[in-house]
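> Provided below for reference: sequence and predicted model.
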Amino acid sequence: MARFTPPAADAMRATLLAAARDEFTAHGLAGARVERLAAAAGSNKAQVFHYFGGKDGLFDALLVHEVTSVLTAVPLDTADLAGWAGRLHDVTVERPWVQRLATWHRLERPEVPVETLAEQHADVVAEVERAQRADVLPRRFRPAVLFGLVVHTAVFWSALPPEAAGSVAAVTAPRRRQVVVDAVGALLGR
């Protein structure tokens, strides 16, 4: 069976996104250099502008790509929200750049929501609300608050500042995951 070869435009776009991931993760939006990431992709600055409209567009496209890939890898499971949080934890451990990119976005563009991500967020919050109305999830917190608490609990370990990381360094990887699952279970009253 022949392998699928994406069109050249799709391949160049994917190559630029991969180079952008490394550049933006390391330097953020302000510190990233289009010339440097284009060179790493074997491309040029004009291609970045052609495919993404500029550095901001490339950053947004990368953030959407990465967050969407996480949500695809770990679809929301309101029937087992604690287990879902554990799986989300696993994916964020495997892909540490996603948390860094989200942090750069919050730091450098706090007033600029990415429309696609806002729509995805609204969809999952609506799913949490449906589960609350069906009494699958507790109603103690508003749907958006509950979802936010679960997500932040899932990424807790990767979001620790260096000053706090040392005090929990002895906690093993399996135990970290279990802490996430237990904490979300407690949040849900289980």
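Yep, it's here.
> all contacts plus neighbour counts: C-alpha atoms, from now on.
OK.
> For the spatially most central residue of the chain, which non-adjacent residue is spatially closest?
Centroid-nearest residue in the chain, with C-alpha atoms, centre = their mean: Val67, separated by 3.9 Å. Among residues not flanking Val67 along the chain, Val98 sits closest, at 7.0 Å (C-alpha to C-alpha, 6 or more residues apart in numbering).
> Ala18 - how many residues pack around it?
By other C-alpha atoms under 10 Å, the residues close to Ala18 number 15.
> Please name the residues that touch it.
Ala18 sits next to Ala41 when contact means C-alpha atoms under 8 Å, 6 or more residues apart in numbering.
> Tell me the secondary structure at it.
helix (DSSP: H, G, I helix; E, B strand; the rest coil).
> picking that back up, only the buried residues of the helix or strand where the residue nearest to Val67 lies, if you could.
Element membership for Val98 (DSSP states H and E) is helix 96-108. Using 16 or more other C-alpha atoms under 10 Å as the test for burial, helix 96-108 gives Trp97, Val98, Gln99, Arg100, Leu101, Ala102, Thr103, Trp104, His105.
> So for the fifth one, what's the nearest residue that isn't a sequence neighbour?
Nearest-residue entry for Leu101: Thr25, 5.7 Å, with adjacent residues in sequence omitted and distances by C-alpha to C-alpha, 6+ apart.
> what about that neighbour, which helix or strand?
If you go by DSSP H and E, Thr25 is part of helix 8-31.
> Next: Val124.
Per DSSP H and E: helix 115-133 holds Val124.
> Following the chain onward from whichever strand or helix holds Gly148, which element is next?
Element membership for Gly148, per DSSP H and E: helix 143-154. Beyond helix 143-154 in the direction of the C-terminus, DSSP H and E gives the next helix or strand as helix 162-165.
> Show me what that following helix is packed up against.
Judged by 3 or more C-alpha pairs under 8 Å, 6 or more residues apart in numbering; DSSP states H and E, helix 162-165 has no packing partners among the helices and strands.
> okay, now the one to match up with it:
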Amino acid sequence: MAYDSEATRARLLDAAYEEFVAFGLAGARVERIAKAATANKQAIYAYFGSKDALFDAVLDTRLQVLADLVPFRPDDLPEYIGALFDQLCLDPGLLRLTQWKALERSDASESEREAHSEKATALADVLGIGLEPAVDLMMIVLAVGQAWLLTSPALRNPVGNNEAARRRRHRASVIAAVRAVASASR
């Protein structure tokens, strides 16, 4: 059987995603990642160099997938945040991964800085505002979109009503909040 290095790399990224979502960077274990990927630890170091670099690769890969699934819409922030909300509901692990990153590393990677800079510049151009206010607006919009997902299920739905209906209502509230914030920024 021929060795497929791209398949091995993909398995490592998938296994690492699950491990980092569950345990964060500090708690993740290279041995568990290798075992889950049916690879050896040396493959992790050969492809990525270190556990930290593997974490960066996982985060960059998953954020790129998210960006491809939910293109930034500076001309329609409510639609963008609704689509982002939907996607994060489908893949809550990504939000958890970004939270681990924020807890364990305060520095932004070059790809994160570049992505945020491009979005802020596009938003500033569309709204006719400065770059700094556009960055502030982006942070508010993202915080509003993620707030519900970051709360515990018991707080999101304290009376135990239909979760799907609750999610639809919250999505509508998130969109309305972003619409108001965006309108106030013009």
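Noted; the coordinates are in hand. The structure displayed is predicted, hence computed values, not measured ones.
> pretty sure the residue nearest to Leu101 of structure 1 is touching Trp97, no?
Yes. Assessed by C-alpha atoms under 8 Å, Thr25 of structure 1 is found in contact with Trp97 at 5.9 Å.
> ok, how many other residues are close to the residue mapped onto Gly82 of structure 2 from structure 1?
Counting by TM-score structural alignment, Gly82 of structure 2 corresponds to Gly86 in structure 1. Gly86 of structure 1 has 25 neighbouring residues, counting by other C-alpha under 10 Å.
> SS state for Leu59 of structure 2?
Under three-state DSSP, Leu59 of structure 2 comes out as helix.
> quick one: contacts for the alignment partner in structure 1 of it?
Matched across to structure 1, Leu59 of structure 2 falls on Leu63, judged by TM-score structural alignment. Shown in contact with Leu63 of structure 1 (C-alpha under 8 Å, 6+ apart): Val98, Leu101, Ala102.
> Disregarding flanking residues, what is the spatial nearest neighbour of the last one?
Yep, that's Ala102 of structure 1 we're talking about. Distance criterion C-alpha to C-alpha, 6+ apart; nearest residue to Ala102 of structure 1, sequence neighbours excluded, is Leu63 at 7.3 Å.
> Please report how far the one you found lies from Ala26 of structure 1.
Look at Leu63 of structure 1 and Ala26 of structure 1: by C-alpha to C-alpha, to the nearest Å, they are 14 Å apart.
> before we move on, what about Leu17 of structure 1?
Distance, Leu17 of structure 1 to Ala26 of structure 1, using C-alpha to C-alpha: 14 Å.
> And for His121 of structure 1?
Distance from His121 of structure 1 to Ala26 of structure 1, by C-alpha to C-alpha: 26 Å.
> again with Ala131 of structure 1
38 Å.
> Give me the more crowded residue out of the two.
Ala131 (18 against 15).
> The more buried one pairs with which position in structure 2?
In structure 2, Ala131 of structure 1 lands on Val126 (TM-score structural alignment).
> My understanding was that its match contacts Asp75; is that so?
Yes. With contacts counted by C-alpha under 8 Å, Val126 of structure 2 reaches Asp75, the gap being 6.1 Å.
> excluding its backbone neighbours, what's nearest the counterpart of Asp22 of structure 1 in structure 2?
Asp22 of structure 1 maps onto Glu18 of structure 2 when the alignment is built from TM-score structural alignment. Excluding its sequence neighbours, the residue lying closest to Glu18 of structure 2 (C-alpha to C-alpha, 6+ apart) is Gly93, at 7.9 Å.
> Which residue in structure 1 aligns with the one you found?
Using TM-score structural alignment, Gly93 of structure 2 pairs with Trp97 in structure 1.
> Would you check that my belief about its match contacting Glu23 is correct?
No. Trp97 of structure 1 lies out of contact with Glu23 (C-alpha under 8 Å); the separation is 10.5 Å.
> who are the neighbours in contact with the nearest residue to Glu31 of structure 2 once chain neighbours are set aside?
The shortest distance from Glu31 of structure 2 to any non-neighbouring residue, by C-alpha to C-alpha, 6+ apart, is to Lys41 (6.3 Å). The contact partners of Lys41 of structure 2, taken as C-alpha under 8 Å, 6+ apart, are Val30, Glu31, Ala34.
> Can you go through those and name the buried ones?
Listed as buried from the contacts of Lys41 of structure 2 are Val30, Ala34; burial here means 16+ other C-alpha under 10 Å.
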